[in-house]
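Student: Sequence first, predicted model second:
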Amino acid sequence: MSRLSNMAVRDIETVIHPYTNLARHRETGPLILNEGRGIHLYDDKGKRYIEGLAGLWCTSLGYGNEELVEAAAQAMRKLSYTSIFSGKSHDSAIELSEKLKELAPCPTSKVLFGGSGSEANDMQIKLTWYMSNARGLPKKKKIISRQRAYHGVTIASASLTGLPWVHADFDLPIANILHTSCPHHYRFAEEGETEDQFTDRLAKDLDDLIQKEGPETVAAFIAEPIMGAGGVIIPPSSYFPKINAVLAKYDVRYIADEVICGFGRTGEWFGTTTMGMKPTSISMAKAITSAYFPMGAITIEEELYQAMLDESRKLGTFGHGFTYTAHPVGCAVALKTIEIYERDKTVEHVRQVAPVFEKRIAQFADHPLVGNARAKGLLGALELVADKKTKRAFDPKKAIGALCADILQENGLIVRAMGDAVAFCPPLVITADEINEMFDIVAKGLKILEERVLKENLRN
């Protein structure tokens, strides 16, 4: 630890870092970032990086946006805080709820706010159970998620998440959470199985699971339009239409997790529209404020709202809420963020530059280490493999994805490795020239990685 800076040592001795090998971190120390401007970050030594993952899929308008800073400052001066418990409210909460109802891709009666995407999906579980009880269906409590899904890290939302390291030794998932097949054709299709055949099988898997568990016990199904932390998994185009048809057969609440895809990432306001989903409710967070303030939200359909009214009459109150529900500063920042999206035609900009992004990712498909190159809008990934022909993965202990991310970071590009899938999700304001600069770094990094793999015989 002696070679580390004083600040790095202080970090090691005080800060717990999520999704970090804490033992390894004691040896390597942190990357300390001091400033952000546009799509760039600067570390404590002044080195510049392209932020290739928009922070954590969230800084959609980039860094240092003065309009958002000023919106937050004005809100703090006007009304630094108030709760909305016991019937209190404020203008920003009302205006933001109206705006989200207008934008939502599903019929929406009301909006309920939280502080994050994890909280949003936690509320989805809680209110699904609440509605079943209100309807006199106490057995209708099971919620179906998918393998490799990511829906958060609270006890309940982490249970929805379908990734082993989120469950291992946390005693998760909790009861009533089920997982069906992952729609990753490249990795999970059977030999010779077309995309249509694959999606037929996955739709049948879901139908069979509902039948096995009993439709009277299944309350909800939740899905990301495009899986994020599971590896940027883009379902075949026929997948959601077939899933929609299965769910339409049963009395199942249909939740779209728009935490990553929402607010323009896929070239539409919501990924639900891009991917052809027909949800009952959506969860939102991240780009709702361009990550300038922690905020999450869910849409409340009329049937759920009526159930909430019934329960309030019975119990005397709606027994849920957070200290920071509809925080006035967060609501003001969200309103300004959405105003900027509309004024600057951010969604249209994504559509304009997405072909450059998608083309550059596709060009890596022929690289010896790339098994699958995939992208939609400004969201994509390269899946690294030891053998392209057989799709054989690298030994997980060799952490090739993490090695690739480290090499790219050394060369000025911050990305995220999820296993051996390396993800790209830049701020939505990125230009075509900046996209090309980003992927020029990727090309250089893959060359360095290939040399390391060969030199150190990492394929074996």
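Tutor: Nice, I can see it. Numbers count the residues shown, from 1 in each chain.
Student: use CA for all of it now, contacts and neighbours both
Tutor: OK.
Student: ok but Val111 is inside a strand, no?
Tutor: Yes: judged by DSSP: H, G, I helix; E, B strand; the rest coil, Val111 forms part of a strand.
Student: what number of residues lie near Phe424?
Tutor: Neighbourhood size, Phe424 [other CA atoms under 10 Å]: 26.
Student: do Thr317 as well
Tutor: Neighbour tally, Thr317, other CA under 10 Å: 12.
Student: try Glu213
Tutor: Around Glu213 there are 12 other residues, counting by other CA under 10 Å.
Student: same check, this time on Ala120
Tutor: 28.
Student: With the one 4 residues further on instead?
Tutor: Taking other CA under 10 Å as the neighbour definition, Gln124 ends up with a count of 26.
Student: repeat for Tyr292
Tutor: Neighbours of Tyr292 (other CA under 10 Å): 24.
Student: Is it within a helix or a strand, and which one?
Tutor: Following DSSP states H and E, one finds Tyr292 outside all helices and strands.
Student: Next one: it relative to Thr323, how far apart?
Tutor: According to CA to CA, to the nearest Å, Tyr292 and Thr323 sit 19 Å apart.
Student: what do you get for Gln74?
Tutor: Separation of Gln74 from Thr323 (CA to CA): 21 Å.
Student: Please identify the buried residues of the helix or strand hosting Ala332?
Tutor: Element membership for Ala332, per DSSP H and E: helix 328-343. Within helix 328-343, the residues scored as buried using 16 or more other CA atoms under 10 Å are 328-338, 341.
Student: I'd say Cys182 and Ile144 touch.
Tutor: No: using CA atoms under 8 Å, Cys182 makes no contact with Ile144, being 12.0 Å away.
Student: Comparing the two, which residue is more hemmed in?
Tutor: A direct count of neighbours by other CA under 10 Å for Cys182 and Ile144 places Ile144 higher, at 23 against 19.
Student: A strand includes the more buried one, no?
Tutor: Yes: secondary structure of Ile144 (three-state DSSP): part of a strand.
Student: In contact with it, which residues are there?
Tutor: By CA atoms under 8 Å, 6 or more residues apart in numbering, the residues touching Ile144 are 160, 177-180, 218, 220-222.
Student: So which of those residues belong to strands?
Tutor: Of these, the ones assigned to strands by DSSP state E are 177-180, 218, 220-222.
Student: now those in CSV, with neighbour count?
Tutor: Shown next, in CSV, are the ones in strands among the contacts of Ile144 (neighbours: other CA atoms under 10 Å):
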residue, neighbour count
Ile177, 21
Leu178, 21
His179, 20
Thr180, 21
Val218, 24
Ala220, 24
Phe221, 25
Ile222, 25
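Student: Comparison target below:
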Amino acid sequence: MNIEVRHELGDEGPKDAARQHLINPSEEMAKLGRSDRPLFTHADGIYVWDDAGRKLIDGPGGMWCTQIGYARREIADAIRDQAMTLSYNSPWYFVNEPAAELARRIAELAPGDLNHVFFTTGGSSAVDSALRFMQFYNNVLGRANKKAIICRIDGYHGSTQLTAACSGRAWNRPNFDLASDQIAFISAPNTFRRPRGMSEAAFLNFLVEEFRSKVAELGPENVGAFLAEPLLASGGVIVPPKGYHQRILEICRQHDILYISDEVVTAFGRCGHWFASEDVFDIVPDIITFAKGVTSGYLPLGGLVISDAVLGRISGENAKGSFFTNGYTYSGHPVSCAAALANIDVISRDRILEHVRETAPYFQERIGSLRDLPLIGDTRGTGLLGCVECVTDPSSEQATKLDAEMALRVDRECYEAGLIVRPISNMCVLSPPLIITREEIDTIVGILGRSIEKVTNELRAEGRI
């Protein structure tokens, strides 16, 4: 009976099966059962192929995660070998060799005294666990009220109840109930959208004073954590003014507030270093979260790294009989950890971090050249992260519906021309696999530029600009 059912489903074809049975992330419910998302069949290097045979450059790197590219035999072999050796163990009672070795490797790569690793299943669960650790930490220290979390508008931290509430992207919020009584927001450090006439230096001072005022408003005795991506990735690759993180960290230190650096996107090479917090943004936080690039997307895995100084206050003689009981069935999954170890080996052996540092300036220069096109308000980025922002009405202080429509139309044109970009509101975002070459960067920028010009001409012909 089960075999017959499987055959019947198979006869539908994968697209029909998806339409009839699969609920996707960000599903438009009015089109449920009728949406026609592209179906990918295979991939190699920086390319993916859809079911129409179209070859596409993976401009977003999957979802910021395909660091070493597709179809790497080293990762496939590591996954196979570990699955045949030990496919699973309960993390509540036992440990496995890949998880132990990966924790050691990550501790070596992390900045400062961040030497202890807790594994989760992905980025959302990593950030959720970091925030739950903050609550546990302050409870053990006898500070039951020190639980407020300060986040940023346009930040993104995940899809659990807690991390979604900490995410400041307005378009994630409609029709959801978010637990937010202990969560407060401050401005995005978006220099492009800063008040008109304000210098970047003045904007930096404004942001720092806003944070200081928010701590005072909430009461420093009530603030447990500042949660911040080094750069706001899904918010539009927003790179804060130089010195921003250091000055915020100083205030956190003054008031014993945990600084949680959400490196789910930036860790493992995206900015040319294993972690971006210290090497790119000059801070050593209390906790760093990671996911995505740790396995280059081959298997789900996430985690957080915690400093010795923080753990020392609630462990050993200071533990007060406490247990950190947060955990997941797949914490430290041996096959995922084996994939991550192989991924780190490939990045090291092939000198991919060095390649990113050598290639990133060219990538940023070529992305920057698109700023000269009509209707492009800003280009920005760091490492192999880039954003091109569409602005059809320069007089508007916020993105308009037409701006977002333009970005979506540019995305469709790029797809037809052989390039995937990620449209986020009015922005076209790129984060290609870290192995990308200069020639491939030229191809990306060429396709994107021509697509922008085509859509611009169409909007003019329609009389909309």
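Tutor: That came through, no problem. Not measured: the values here are computed from a predicted model.
Student: Any idea what the TM-score is?
Tutor: The TM-score (TM-score structural alignment, normalised by the length of the first structure) is 0.94; 452 aligned residues with a CA RMSD of 1.8 Å.
Student: ok, back up a step: which of the contacts of Ile144 of the first structure sit farthest apart?
Tutor: Leu160 and Val218 (14.2 Å; CA to CA).
Student: Pretty sure Arg169 of the second structure sits against His157.
Tutor: No: look at Arg169 of the second structure against His157 with CA under 8 Å: they stay out of range, at 9.8 Å.
Student: So if I had to pick from the two, which one is more boxed in?
Tutor: Ranked by neighbour count (other CA under 10 Å), Arg169 of the second structure and His157 place His157 first, with 29 against 17.
Student: Let me know whether that one touches Thr163 as I believe.
Tutor: Yes: with contact defined as CA under 8 Å, His157 of the second structure counts as touching Thr163 (5.4 Å).
Student: quick one: common contacting residues for the two?
Tutor: Contacts common to His157 of the second structure and Thr163, judged by CA under 8 Å, 6+ apart, are 124, 127.
Student: Just to confirm, what residue in the second structure is aligned with Ala175 of the first structure?
Tutor: Alignment note (TM-score structural alignment): Ala175 of the first structure maps to Asp181 of the second structure.
Student: What's the match for Ile306 of the second structure in the first structure?
Tutor: Mapped onto the first structure by TM-score structural alignment, Ile306 of the second structure lines up with Ile300.
Student: just Arg357 of the second structure next, same as before
Tutor: So Arg357 of the second structure corresponds to Arg351, using TM-score structural alignment.
Student: Neighbours of its match, how many?
Tutor: 17.
Student: Quickly find the element holding the nearest residue to it once chain neighbours are set aside.
Tutor: Nearest non-adjacent residue to Arg351 of the first structure, counting by CA to CA, 6 or more residues apart in numbering: Gly267, 5.0 Å away. Counting by DSSP H and E, no helix or strand carries Gly267 of the first structure.
Student: how near is Gly267 of the first structure to Pro225 of the first structure?
Tutor: Applying CA to CA to Gly267 of the first structure and Pro225 of the first structure gives a distance of 13 Å.
Student: what's the answer for Gln74 of the first structure, then?
Tutor: Distance from Gln74 of the first structure to Pro225 of the first structure, by CA to CA: 35 Å.
Student: Between the two, which is the more surrounded one?
Tutor: Counted by other CA under 10 Å, Gln74 of the first structure and Pro225 do not tie: Pro225 has more neighbours, with 26 against 15.
Student: Pull the contacting residues for the counterpart of that one in the second structure.
Tutor: Alignment note (TM-score structural alignment): Pro225 of the first structure maps to Pro230 of the second structure. By CA under 8 Å, 6+ apart, the residues touching Pro230 of the second structure are 239, 245, 261-263, 266, 276-277, 281.
Student: Let me have the ones in strands among the contacts of Ile144 of the first structure in CSV, adding distance to Ile414 of the first structure as columns.
Tutor: Below are these laid out as CSV (distance: CA to CA, whole Å):
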residue, distance to Ile414 of the first structure
Ile177, 34
Leu178, 34
His179, 31
Thr180, 32
Val218, 41
Ala220, 36
Phe221, 33
Ile222, 30
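Student: Please enumerate residues in contact with stretch 36-44 of the first structure?
Tutor: 31-35, 48-51, 54, 61-65, 426-427, 429-430.
Student: what stretch of the first structure does the top helix by length along the second structure fall on?
Tutor: In terms of residue count, the longest helix belonging to the second structure (DSSP state H) is helix 438-461. Mapping helix 438-461 of the second structure onto the first structure (TM-score structural alignment) gives residues 432-455.
Student: what's the mean gap between that stretch and the aligned bit of the second structure?
Tutor: On superposition with the second structure, the mean distance recorded for stretch 432-455 of the first structure (mean CA distance after the TM-score superposition for the first structure) is 1.1 Å.
Student: Can you pull out the residues in contact with that stretch?
Tutor: Under the criterion CA under 8 Å, 6+ apart, residues 50, 52, 353, 356-357, 360-361, 368-369, 403-404, 407-408, 411-413, 458-459 lie in contact with stretch 432-455 of the first structure.
Student: one more time with 7 Å
Tutor: Around stretch 432-455 of the first structure, the neighbours that count as contacts under CA atoms under 7 Å, 6 or more residues apart in numbering are 50, 353, 356-357, 360, 404, 407-408, 411, 413, 459.
Student: So what does Arg69 of the second structure match up with in the first structure?
Tutor: Heads up, residue 69 of the second structure is Gly, not Arg. Using TM-score structural alignment, Gly69 of the second structure lines up with Gly62 in the first structure.
Student: Can you get me a residue count around that match?
Tutor: For Gly62 of the first structure, the count of nearby residues is 24 (other CA under 10 Å).
Student: what's the answer for the one 5 residues further on, then?
Tutor: Counted with other CA under 10 Å, the neighbours of Glu67 of the first structure add up to 13.
Student: likewise Val5 of the second structure?
Tutor: Using other CA under 10 Å: Val5 of the second structure sits among 10 other residues.
Student: Report the secondary structure state of it.
Tutor: helix.
Student: Now do the strands in the stretch 1-150 of the second structure.
Tutor: With strands called from DSSP state E, counting those that start in this stretch, the stretch 1-150 of the second structure shows them at 40-44, 47-50, 55-58, 114-120, 148-152.
Student: now those as CSV including distance to Ile314 of the second structure?
Tutor: Output for the strands of the stretch 1-150 of the second structure, formatted as CSV (distance: least, CA to CA, whole Å):
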stretch, distance to Ile314 of the second structure
strand 40-44, 47
strand 47-50, 48
strand 55-58, 44
strand 114-120, 13
strand 148-152, 19
